[in-house]
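A.B. asks: predicted model and sequence below, questions to follow.
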Amino acid sequence: MKLLLIEDDIKILSFVKKGLEEEGFLVDTAQDGSSGFYLASEFPYDALVVDWMLPGIQGDQLCMRLRAKKITTPVLMLTAKNTLEEKVHGLNCGADDYLCKPFEFAELVARLNALLRRTSYHFDETITLDTLKITVPKRHVSRSNRLINLTSKEFDMLMLLLLNKGSVLTHTQLQEKIWGISESTSSNVINVFIHHLRQKIDTEGEKKLIKTVRGSGYKIDDT
């Protein structure tokens, strides 16, 4: 697995790079947002580890620019910001997970491995629902032949809904399957992801596929 680590603190950069390489990862590095954005845009990576507070381009803006270019590489954001509003902002900008500083290296590795597992599907098939089409191995999503750009967590959530088509998934089930049982994620964050997924999937003129079941959770169907 090849990672890009974007961190301006040279001590943290050196420590994390060395540790990740000892875990078997191939690691490229950048010490500012502009260099990191260039590398992430031009070269393929399995995941990005991005510090929020970067010179040049800050981490949240870097994520937004990557997503605008339809680059869906999973992003783990490193941040000293730990309020709900700040976490939601980071996720809204395109990060797939976050880890607050200071952090334990073992947790960083665990979160990276979990993120990589969640984004590694092994289906050899295409899934369709109404005009929605997902080519799973390529993580290609379209509706009425319109390409839809999803973050890795949004793709995971869409896949989970589709694999349970017609069944209601609760907040607890979404939390466990998408974020992992050890991660404490509020209902507000899950609601934000569903809202963004709806904006991308259920556009005007299309049948609404993602439905809220009040007091229970969410489901997807074409009825």
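C.D. replies: Happy to help now that I have it. All of these numbers come straight from a predicted model, not from anything done at the bench.

A.B. asks: okay, CA-based contacts and neighbour counts for the rest of this
C.D. replies: Will do.

A.B. asks: from C63, how far out is the most centrally placed residue in the chain?
C.D. replies: Closest to where the C-alpha atoms of the chain average out (C-alpha atoms, centre = their mean) is D96, at 2.7 Å. D96 is 10 Å from C63, where distance means C-alpha to C-alpha, to the nearest Å.

A.B. asks: what residues are shared contacts of those two?
C.D. replies: Any residue near both D96 and C63 by C-alpha atoms under 8 Å, 6 or more residues apart in numbering counts here, and that gives V75.

A.B. asks: quick check: the residue nearest to the centre of the chain touching F155?
C.D. replies: No - between D96 and F155 there is no contact, the gap being 10.6 Å when judged by C-alpha atoms under 8 Å.

A.B. asks: who are the contact partners of L115?
C.D. replies: L115 touches 74, 96-97, counting by C-alpha under 8 Å, 6+ apart.

A.B. asks: do you have the helices of the chain handy? List them.
C.D. replies: Ranges of helices within the chain are 10-22, 33-42, 59-68, 84-92, 105-118, 152-163, 171-174, 187-201, based on DSSP state H.

A.B. asks: neighbours around the residue nearest to R143 when sequence neighbours are not counted, how many?
C.D. replies: Spatial nearest neighbour of R143, excluding adjacent residues (C-alpha to C-alpha, 6 or more residues apart in numbering): L132 at 4.3 Å. Per other C-alpha atoms under 10 Å, the neighbour tally for L132 reads 19.

A.B. asks: take this one as well and set it beside the first:
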Amino acid sequence: MNILLAEDDVRLGKLVTHLLQKEFHRVDWVKNGRDAYDNARIYTYDVIILDWMLPRENGLSVCKRLRDKGVQSGILFVTAKDANEDIISGLDSGADDYIVKPFEFKELLARIRAVSRRKEKPLEEVITIGNFTLHLNTHELIGKDSLIDLTKKEYQFLEILMRNHNQVITREMLFEKLWGFDTEVSENALDALVKLVRKKIDLPGTPSFIQNVRGIGYKVRHTDV
């Protein structure tokens, strides 16, 4: 299962991430509401575990904005607020369920399974732009009826661009999503990655599918290439 964890308590975040990964779930962990919103808009998650009291933007606001944007992922609130009015506010904002701190990990797993079962699957199976089709469930790229072999980073890069095909994705956002802010990887790694992807997918004498927006970032080209 693909899970987004939004939790600013570092100790709890590390523990929950570790335990979920031991259950063979894929986990993205962020520590503030703004990053939770950005990740949920870019990637497809089966379940979003959303702490109520987050820095930069609280979980209630994040939940409302995601639902307003049509994000259909299951949302599970984690909160220390156990008053009925708070629980009602959380559910009315678009959350599917809630769990009150402190909680047992077995209960968290049970609620994750319950929230996941309620949501219709799959949320999105393919994205087709021009001659390219990205299969989200199998992580494959098809171009002109042939499979294009991609590394994990190359796939992630194209997934971000194709999911957000109507907008330019900044270099800063791409670098953060692909490597994270705490990495020692050089910023030149993004340029190298773009070059490798273009070499694999572009045809000689045609405009690149990956369009460089000078001084800002990248977007995909909507015409057939």
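C.D. replies: Structure's in. What do you need? Keep in mind it's a predicted model, so treat the numbers as computed, not measured.

A.B. asks: would you mind measuring from L48 of structure 1 to T73 of structure 1?
C.D. replies: 7 Å.

A.B. asks: higher neighbour count, the two?
C.D. replies: Neighbour tally, L48 of structure 1 and T73, criterion other C-alpha under 10 Å: the higher count belongs to L48, 25 against 22.

A.B. asks: wait, the more buried one sits on P74?
C.D. replies: Yes - under the criterion of C-alpha under 8 Å, L48 of structure 1 makes contact with P74 at 6.2 Å.

A.B. asks: between the contacts of L115 of structure 1, which is closest to I194 of structure 1?
C.D. replies: D96 (14.0 Å; C-alpha to C-alpha).

A.B. asks: who are the contact partners of the nearest residue to the closest one once chain neighbours are set aside?
C.D. replies: Distance criterion C-alpha to C-alpha, 6+ apart; nearest residue to D96 of structure 1, sequence neighbours excluded, is V75 at 5.3 Å. Counting by C-alpha under 8 Å, 6+ apart, V75 of structure 1 touches 47-50, 63, 94-97.

A.B. asks: returning to what we had before: and of the helices of structure 1, who's closest to P137 of structure 1?
C.D. replies: That would be helix 152-163 among the helices of structure 1, by C-alpha to C-alpha, at 11.8 Å.

A.B. asks: contacts for that closest one?
C.D. replies: With C-alpha under 8 Å, 6+ apart, helix 152-163 of structure 1 has contacts from 72-74, 96, 118-119, 139, 169, 174, 177-178, 193, 197, 219-220.

A.B. asks: what's the closest of the helices of structure 1 to K211 of structure 1?
C.D. replies: Between K211 of structure 1 and the helices of structure 1, the tightest spacing by C-alpha to C-alpha is seen for helix 187-201, at 9.0 Å.

A.B. asks: kindly calculate the angle that the closest one makes with helix 152-163.
C.D. replies: Inter-element angle recorded for helix 187-201 of structure 1 and helix 152-163: 80 degrees (by axes from the mean of the first three to the mean of the last three C-alpha atoms, to 10 degrees).

A.B. asks: elements contacting helix 187-201 of structure 1?
C.D. replies: helix 84-92, helix 152-163, helix 171-174 (3 or more C-alpha pairs under 8 Å, 6 or more residues apart in numbering; DSSP states H and E).

A.B. asks: of all those helices, which one is nearest F25 of structure 1?
C.D. replies: Of all these, helix 152-163 comes closest under C-alpha to C-alpha, at 19.8 Å.

A.B. asks: buried ones among the contacts of helix 152-163 of structure 1?
C.D. replies: The neighbour count (16 or more other C-alpha atoms under 10 Å) marks 72-74, 96, 118-119, 139, 169, 174, 178, 193, 197, 219-220 as buried among the contacts of helix 152-163 of structure 1.

A.B. asks: how about those residues in CSV, adding distance to E85 of structure 1?
C.D. replies: Putting these into CSV (distance: C-alpha to C-alpha, whole Å) gives the following:
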residue, distance to E85 of structure 1
T72, 23
T73, 23
P74, 21
D96, 15
R118, 25
T119, 25
R139, 29
L169, 25
L174, 20
I178, 20
F193, 14
L197, 19
K219, 26
I220, 28
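
A.B. asks: and those residues, which is closest to F15 of structure 1?
C.D. replies: Using C-alpha to C-alpha, P74 comes nearest to F15 of structure 1 of these, at 21.5 Å.
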